[in-house]
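K.L.:
Task: produce atomic coordinates for the following.
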Amino acid sequence: MWLLLNQSVSLSHIALGAAIGLLASHGMAALKPEPVRIVSVRPMLRLGLIVVSDIVRSNLAVARIVLFRKKRVSGFVHLPLELRNIHGLTVLACIITATPGTLWVQLDRENSILLVHVLDLIDEDAWIALIKNRYEKLLLDIFGP
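P.N.:
Next up, the predicted model:
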């Protein structure tokens, strides 16, 4: 990647790219991340399809809200989570933040409460049910609790 970014295959760029790669991998190994333990692979495809369709649908909904609705009620949703796995929480954070109209704000790990900002908040319970049933349930199936 280093060589592609610099558009050069000179010896100095090869040496510098190798040195950066070794130092970066050594630095990442020092973090000692938890190993990923996947309980089931089967729900991954379903989750991926749901996320892609939700992102497309949300893009259209946010465009309609921004362009045509004069009054918006945005707000925060306190979402109780069963998911505790760090990798599952990371995927959930990516999903929520990548979906237009929602944003992962804060996670209270002690009480397992996620704070999510919603652009068009009409029914807080509907948002809780949506995230728990569409995403958290599948992430629990993939990574475990």
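K.L.:
can we go C-alpha only for contacts and neighbour counts from here?
P.N.:
OK.
K.L.:
can you tell me which helix in this structure is longest?
P.N.:
Across the chain, the longest stretch assigned as helix under DSSP state H is helix 42-68.
K.L.:
Report all helices and strands that that helix contacts.
P.N.:
If you count contacts as 3 or more CA pairs under 8 Å, 6 or more residues apart in numbering; DSSP states H and E, helix 42-68 packs onto helix 137-143.
K.L.:
from the chain's centre, how far out does the helix it packs on sit?
P.N.:
The chain centroid and the centroid of helix 137-143 are separated by 14 Å, computed with CA atoms, centre = their mean, to the nearest Å.
K.L.:
Against which helices or strands is it packed?
P.N.:
Using 3+ CA pairs under 8 Å, 6+ apart: helix 137-143 touches helix 42-68, helix 86-98.
K.L.:
wait, which of those helices is closest to L4?
P.N.:
helix 86-98 (27.3 Å; CA to CA).
K.L.:
in the closest one, what counts as buried?
P.N.:
H87, G88, L89, L92, A93, I95, I96, T97, A98 (16 or more other CA atoms under 10 Å).
K.L.:
quick check, nearest of the residues you listed to A63?
P.N.:
Out of those, the member with the shortest distance to A63 (by CA to CA) is A98, at 15.1 Å.
K.L.:
structure for this one too, so we can compare:
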Amino acid sequence: MKRWLPYPTLSLFVLVTWLTLNQSVAPGHLLLGAGLGLVLGFAFRRLQPPPLHIRRRGLLLKLVLRVAVDVVQSNLALLRIILGGRSHDVRSGFVAIPLELNNPYGLVVLACIITATPGTIWMSYESQDGILLIHVFDLVDEEEWIRTVTDRYARPLQEIFV
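P.N.:
Predicted coordinates:
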């Protein structure tokens, strides 16, 4: 059964969504929706990520607290820039960060951390070279950003995710 219908719930959901969007249960729409559901079920099977293994849960909790503090501090710094009238002194820029982290789950969490921190955004990641490119709103010291991302976030994530 799994060979012909790898994700029956997903296929059924696609079929029902197709019929709902077209507001019709005509045989043509039934066939097209069922075919679309089957194709997307097979495509979804190919997208399945590797199994998740978390090694150090205590470090994960510590990282969550560290990120929460960093997000609050970044919000306050950004608020000082905006309300303090210092926005004309701000020098934005891109920082290329070499990463040893290559676990897909670790990279996703790192992307969430960087994007959730006000004033920074994840721009791209070159998996062949292990280079992460971020944009920083108030770039004072590029080396400090490299140390911050690698030491505060990437290394702990590398230890957390096997």
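K.L.:
In JSON lines: the buried residues of helix 86-98 of the first structure, plus distance to H78 of the first structure.
P.N.:
Shown next, in JSON lines, are the buried residues of helix 86-98 of the first structure (distance: CA to CA, whole Å):
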{"residue": "H87", "distance to H78 of the first structure": "21"}
{"residue": "G88", "distance to H78 of the first structure": "18"}
{"residue": "L89", "distance to H78 of the first structure": "15"}
{"residue": "L92", "distance to H78 of the first structure": "15"}
{"residue": "A93", "distance to H78 of the first structure": "14"}
{"residue": "I95", "distance to H78 of the first structure": "17"}
{"residue": "I96", "distance to H78 of the first structure": "14"}
{"residue": "T97", "distance to H78 of the first structure": "15"}
{"residue": "A98", "distance to H78 of the first structure": "19"}
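K.L.:
what do we get in the first structure for D129 of the second structure?
P.N.:
By TM-score structural alignment, D129 of the second structure lines up with N111 in the first structure.
K.L.:
let me redo that: R147 of the second structure
P.N.:
Checking TM-score structural alignment: R147 of the second structure goes with A129.
K.L.:
Pretty sure its match sits in a strand.
P.N.:
No: going by DSSP: H, G, I helix; E, B strand; the rest coil, the assignment for A129 of the first structure is helix, not a strand.
K.L.:
if I look at it, how far off is V62 of the first structure?
P.N.:
20 Å (CA to CA, to the nearest Å).
K.L.:
Look at those two and report which has more neighbours.
P.N.:
Neighbour count, other CA atoms under 10 Å: between A129 of the first structure and V62, V62 has more, with 18 against 13.
K.L.:
I'd say the more buried one and T99 touch.
P.N.:
No: assessed by CA atoms under 8 Å, V62 of the first structure is found out of contact with T99, at 10.0 Å.
K.L.:
how close does Q48 of the second structure sit to G41 of the second structure?
P.N.:
11 Å.
K.L.:
When these two are compared, which one has more neighbours?
P.N.:
G41 (21 against 8).
K.L.:
wait, that one sits on F13?
P.N.:
No: contact criterion CA under 8 Å: G41 of the second structure and F13 do not qualify, at 10.3 Å.
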